[in-house]
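In: My questions concern the predicted model and sequence given below.
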Amino acid sequence: MTLEVRSLRVTYGSDVVIDGIDLDIGTAEAPVTALLGPSGCGKSTFIRAVAGIEPIAGGSVRFDGVDLAAVPTHRRDFGVVFQDGQLLPGRTVGQNIAYGLRTRRWSRASTAERVTELLDLVGLDGLADRAVTDLSGGQAQRVALARALAPRPRLLLLDEPLSSLDRRLRERLAVEIAEILRAARTPAILVTHDHQEAAVVADRIAVMSDGRIVQSGAPETIWRRPVDEWVARFVGCTTIVEGRLVHDAGSAAVETVLGTVAVDDRLIDERLVDDGRRIDVAVGLRPRSVTVCGADRGVPATVRGVAALPEDHLLTVTLDDGFTVSAVSTLAVAVGETLRVAIDPDRVAVIG
């Protein structure tokens, strides 16, 4: 079951909010897609347009080949989970989960069986009779997810379901939601501004900016080969350095001010051939992309700042040419100390 969005356009008066989006959701190789982007880029509007809540100004939304233009929201058979869950406060957990089943006239026995099944799926066994006002934030969002899944929807739309929770709870629930979606085998799209959450939950990520999809691919592709500097910074690269990409005899490496670092063949620009040619590239570094290394590697640097963290030390170092960058060290070092640093090849992004 695949949702096909083609040339989707949504406007608010004269303002274009969604501008020509093409996206397939629920494919066999990527049943769960994350729509990742900053606040205000149109992510929630996209969800509302797919659900039929927001009218579209152009393009099409099709499910299994059927155009949904004339299909009202309640007939699309899509489940939706919003940021705040929107649970019914005067009802119990079980009654909330059963709500959509009763409106579809499921029998009492079938409803009770499905509620029990969903409580087990979301890890809330024994809480059917609890008032939803007595739930924690994480429990409430799992009830909302169970309610959306109860009628066995053809597609699940998750609109920033974890954004109101604290970081630690979001990280735990992201793992749980990923497990629940795979167990339920329901194609889904997750809207989020958190790239870590997107990577945990989704098989594919579509990065959105100003109403457009600017890059789409597997999480590793987005991290390791962002299409431009904006995407690189949005997914966590804090430093951009110039480099020269060298491909020779089946191997690839990037020469930078931080030394030469070998890179995965999948990061090689498709224009390169096996002739030893070099092209200018930009390299994205994350806070832990540069590490202190031995005397036989890297380049010399002087420590300008030290922050002691639970597992290691985060350093600010300056190279001989004045370039300043963050680095990590497993050993304690002092401000003013001279050492050598190098790029971790597993934490570098080749941009473009």
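Out: Received it, and whenever you're ready, just let me know what you need. Numbers count the residues shown, from 1 in each chain.
In: make it CA atoms for all contacts and neighbour counts henceforth
Out: Fine.
In: hang on, residue 303 packs against residue 319?
Out: No: look at residue 303 against residue 319 with CA atoms under 8 Å: they stay out of range, at 9.2 Å.
In: check contacts around the closest residue to residue 218 other than its chain neighbours.
Out: Once flanking residues are discounted, residue 218 sits nearest to residue 204: 4.5 Å by CA to CA, 6 or more residues apart in numbering. Contact analysis of residue 204 by CA atoms under 8 Å, 6 or more residues apart in numbering lists 30, 32-34, 216-219.
In: Now, these that are in helices?
Out: residue 219 (DSSP state H).
In: Present the contacts of residue 204 as JSON lines; the columns should include neighbour count.
Out: Putting those into JSON lines (neighbours: other CA atoms under 10 Å) gives the following:
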{"residue": "30", "neighbour count": "17"}
{"residue": "32", "neighbour count": "27"}
{"residue": "33", "neighbour count": "28"}
{"residue": "34", "neighbour count": "28"}
{"residue": "216", "neighbour count": "20"}
{"residue": "217", "neighbour count": "17"}
{"residue": "218", "neighbour count": "15"}
{"residue": "219", "neighbour count": "20"}
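In: thought residue 224 was touching residue 268?
Out: No: between residue 224 and residue 268 there is no contact under CA under 8 Å: 10.7 Å.
In: if we can go back for a sec, closest to residue 289 out of the contacts of residue 204?
Out: When the contacts of residue 204 are compared for distance to residue 289 (CA to CA), residue 219 wins out at 17.6 Å.
In: Hmm, residue 207 and that closest one touching each other?
Out: No: with contact defined as CA under 8 Å, residue 219 does not reach residue 207; the gap is 10.3 Å.
In: Of all the residues in stretch 143-157, which ones are buried?
Out: By 16 or more other CA atoms under 10 Å, the buried positions in stretch 143-157 come out as 143-157.
In: Among the residues you listed, which pair sits farthest apart?
Out: Spatial extent of these (CA to CA) is set by the pair 143 and 154 at 18.8 Å.
In: what about the strands in the stretch 201-350 of the chain?
Out: 204-209, 212-217, 239-248, 251-256, 259-262, 278-285, 290-293, 299-308, 313-319, 324-329, 338-343, 348-351 (DSSP state E, counting those that start in this stretch).
In: got the contact list for the fifth one?
Out: Meaning strand 259-262. So strand 259-262 is contacted by 251-255, 298-299, 342-345 (CA under 8 Å, 6+ apart).
In: Buried residues, that strand. List them.
Out: 260-262.
In: Contact partners for the nearest residue to residue 93 once chain neighbours are set aside?
Out: Excluding its sequence neighbours, the residue lying closest to residue 93 (CA to CA, 6+ apart) is residue 128, at 5.0 Å. Residues near residue 128 by CA under 8 Å, 6+ apart: 92-95, 116, 119.
In: In three-state terms, label residue 128 for me.
Out: Here residue 128 is recorded as coil under DSSP: H, G, I helix; E, B strand; the rest coil.
In: And here is the other one:
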Amino acid sequence: MSHATSGPRAVAHPGPAPQGSIHIAGVSKHYGNTRVLSDVDLAIDSGTFLTLLGPSGCGKTTLLRLIAGFIEPSAGEIAIDGRDMAGLPPQRRPIGMVFQNLALFPHFSVEENIAYGLRLRKVGAEEMRRKVELFLDLVGLVGLGGRRISQLSGGQKQRVALARALVLEPSILLLDEPLSALDLQLRKQLQVSLKEIQKKLKTTFVFVTHDQEEATLMSDSVVVMSAGKVQQFGSPQTIYSRPENLFVAKFIGELNEIAGSVVSAGGGALDIDTAVGRLTLPAAIARGLVASAGSACLVCLRPEHIDVRREGEATPGRVALPSTVVDRIALGPVIRVAVRCGESRMTAVRLARDSQALPEVGAACIVEFDPADAQIFAPLAGEMATAFGEPE
């Protein structure tokens, strides 16, 4: 699996390396006094579908452009297939790229667009025809090769751009938010198609998005970025279930928060005062928190880890908080239940078939959870959803 390096950096150097592997060592990028990326270390394994995920301005597109060679790092090294990329222009790197605006040639047919790079490489006519037909089939455009770009739907144009990049058989394909302009249904269809194509070709995909659901659905590994730094690097499930800091926890999925202050720490437990009473929770669930008396903290819970029960139905061994139901919203197979717990508004998600056991709106209730399902974080020092002021 792809991983963030720790200890000595994975310095770019010549030598054998799997085709499609990327090593990024201590990479920073700044424009004058504006820093866009800061000391990024990543090792991306060959054949991985990796997503760079983060809010606008976090540096993810800058990192993609550095890998592509459109810009050079201010510090650090990037190696592809074990080869240092310093000073190497994009056309000499073993990469393909699908741009956000697709950059298709409107006066060319679908076949001519796909064959464009092959013509530049002076590939023979018979081989060119064979490859174009192969990739038309791969992206589901058989029979549409003679159409002009203006005659295609948005999804078909996306597939042409993908085929044009893949027909050159790069070891790495870089994709800069290529699905962002599509409607939701088409976007979901292409997410599945992209993942299937990547698995079939075993090409390394580096995909940029700000959509958490898209990243979770498509990726083997996710790099969560904020303020020009890597906040966490791991599988989608690890990032969701074991976020390393509050930014990641808030950015990936929905989060309930209870503000508190550490009263004491010892014996593997933390006593935390909150507006809904004192909570005793395992110290092991704390992330990035200096757990000393007086430390401000947030106790965080995913909606699926909360049970809403009628008064008097608390379960032994679980934390139970007195609350009031303020809303119930049916969303197909699930029901979202909003409760008021002290000064906090919390949301639980339950299966619709369990609706009969849920208290009605306005009823007093108990919110309960397993202490091991909670996570404790230090509050954010400041707003991290924007980078250093420089566009991506």
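Out: Great, that's in hand. None of the values given here were measured: they were computed from a predicted structure.
In: State the TM-score obtained for the two superposed chains.
Out: The TM-score (TM-score structural alignment, normalised by the length of structure 1) is 0.83; 336 aligned residues with a CA RMSD of 3.4 Å.
In: Just flag the most distant two among the contacts of strand 259-262 of structure 1.
Out: By the measure CA to CA, 251 and 299 form the most distant pair in the contacts of strand 259-262 of structure 1, at 21.9 Å.
In: quick one: which of those two has more around it?
Out: Just comparing residue 251 of structure 1 and residue 299: by other CA atoms under 10 Å the higher neighbour count belongs to residue 299, 20 against 14.
In: Might you report the residue contacts of the more buried one?
Out: Residue 299 of structure 1 touches 258-259, 319, 340-342, counting by CA under 8 Å, 6+ apart.
In: Which members of those are classed as buried?
Out: Among the contacts of residue 299 of structure 1, those classed as buried by neighbour count (16+ other CA under 10 Å) are 258, 319, 340-342.
In: if I line the two up, what does residue 303 of structure 1 land on in structure 2?
Out: In structure 2, residue 303 of structure 1 lines up with residue 325, judged by TM-score structural alignment.
In: Tell me, how many residues neighbour its match?
Out: If you count neighbours by other CA under 10 Å, residue 325 of structure 2 ends up with 26.
In: try the one 3 residues further on
Out: Other residues within reach of residue 328 of structure 2 by the criterion other CA under 10 Å amount to 19.
In: can you pull the contacts of it?
Out: Residues near residue 328 of structure 2 by CA under 8 Å, 6+ apart: 335-338, 360-361.
In: Filter those residues down to the buried ones, ChimeraX style.
Out: Those of those that count as buried under 16+ other CA under 10 Å are selected in ChimeraX with:
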select :335,336,337,338,360
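In: Between the contacts of residue 328 of structure 2, which sits nearest residue 306 of structure 2?
Out: Nearest member of these to residue 306 of structure 2, counting by CA to CA, is residue 337, at 9.9 Å.
In: Under the alignment, what does the closest one map to in structure 1?
Out: Taking TM-score structural alignment, the alignment pairs residue 337 of structure 2 with residue 315 from structure 1.
In: Contact partners for residue 223 of structure 2?
Out: With CA under 8 Å, 6+ apart, residue 223 of structure 2 has these contacts: 50-53, 230-234.
In: oh, I was asking about residue 225 of structure 2
Out: Neighbour list for residue 225 of structure 2: 52-55, 58-60, 231-232 [criterion: CA under 8 Å, 6+ apart].
In: how about the helices of structure 2, start to end?
Out: 60-68, 110-120, 125-138, 154-166, 184-201, 212-218, 236-241, 246-251.
In: Rebuild these as a markdown table, extending it with distance to residue 76 of structure 2.
Out: Output for the helices of structure 2, formatted as a markdown table (distance: least, CA to CA, whole Å):
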| stretch | distance to residue 76 of structure 2 |
| --- | --- |
| helix 60-68 | 11 |
| helix 110-120 | 31 |
| helix 125-138 | 36 |
| helix 154-166 | 28 |
| helix 184-201 | 29 |
| helix 212-218 | 27 |
| helix 236-241 | 26 |
| helix 246-251 | 25 |
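In: Which one of those helices lies nearest to residue 94 of structure 2?
Out: helix 60-68 (9.1 Å).
In: Against structure 1, what's the mean shift for that closest one, could you check?
Out: Compared with structure 1 after fitting, helix 60-68 of structure 2 deviates on average by 1.1 Å (mean CA distance after the TM-score superposition for structure 1).
In: Contacts for that helix next, please.
Out: With contacts defined as CA under 8 Å, 6+ apart, helix 60-68 of structure 2 is touched by 36-37, 52-54, 71-73, 78, 90, 93, 95, 97, 174, 176, 206, 208, 225, 228, 392.
In: Tell me which of those residues fall in strands.
Out: 36-37, 52-53, 78, 95, 97, 174, 176, 206, 208, 225 (DSSP state E).
In: Export the residues you listed as TSV, with columns for distance to residue 28 of structure 2.
Out: Shown next, in TSV, are these (distance: CA to CA, whole Å):
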residue	distance to residue 28 of structure 2
36	7
37	5
52	16
53	18
78	11
95	21
97	22
174	19
176	20
206	19
208	18
225	14
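In: out of those residues, who's nearest residue 127 of structure 2?
Out: Closest to residue 127 of structure 2, out of all of these and judged by CA to CA, is residue 95, at 20.8 Å.
In: Which residue in structure 1 aligns with the closest one?
Out: With TM-score structural alignment as the criterion, residue 95 of structure 2 pairs with residue 78.
In: neighbours around that match, how many?
Out: Other residues within reach of residue 78 of structure 1, judged by other CA under 10 Å, total 20.
In: Then residue 192 of structure 2?
Out: By other CA under 10 Å, the residues close to residue 192 of structure 2 number 13.
In: Which position in structure 1 pairs with it?
Out: Per TM-score structural alignment, the equivalent position to residue 192 of structure 2 in structure 1 is residue 175.
In: For that match, which residues are in contact?
Out: Here residue 175 of structure 1 is in contact with 200-201 (CA under 8 Å, 6+ apart).
In: Relative to residue 38 of structure 1, how far out is it?
Out: Using CA to CA, to the nearest Å, residue 175 of structure 1 is found at 22 Å from residue 38 of structure 1.
In: Could you do residue 131 of structure 1 as well?
Out: 35 Å.
In: same deal with residue 330 of structure 1?
Out: From residue 330 of structure 1 to residue 38 of structure 1 the distance is 33 Å (CA to CA).
In: just residue 239 of structure 1 next, same as before
Out: Where residue 38 of structure 1 is concerned, residue 239 of structure 1 sits at a distance of 19 Å (CA to CA).
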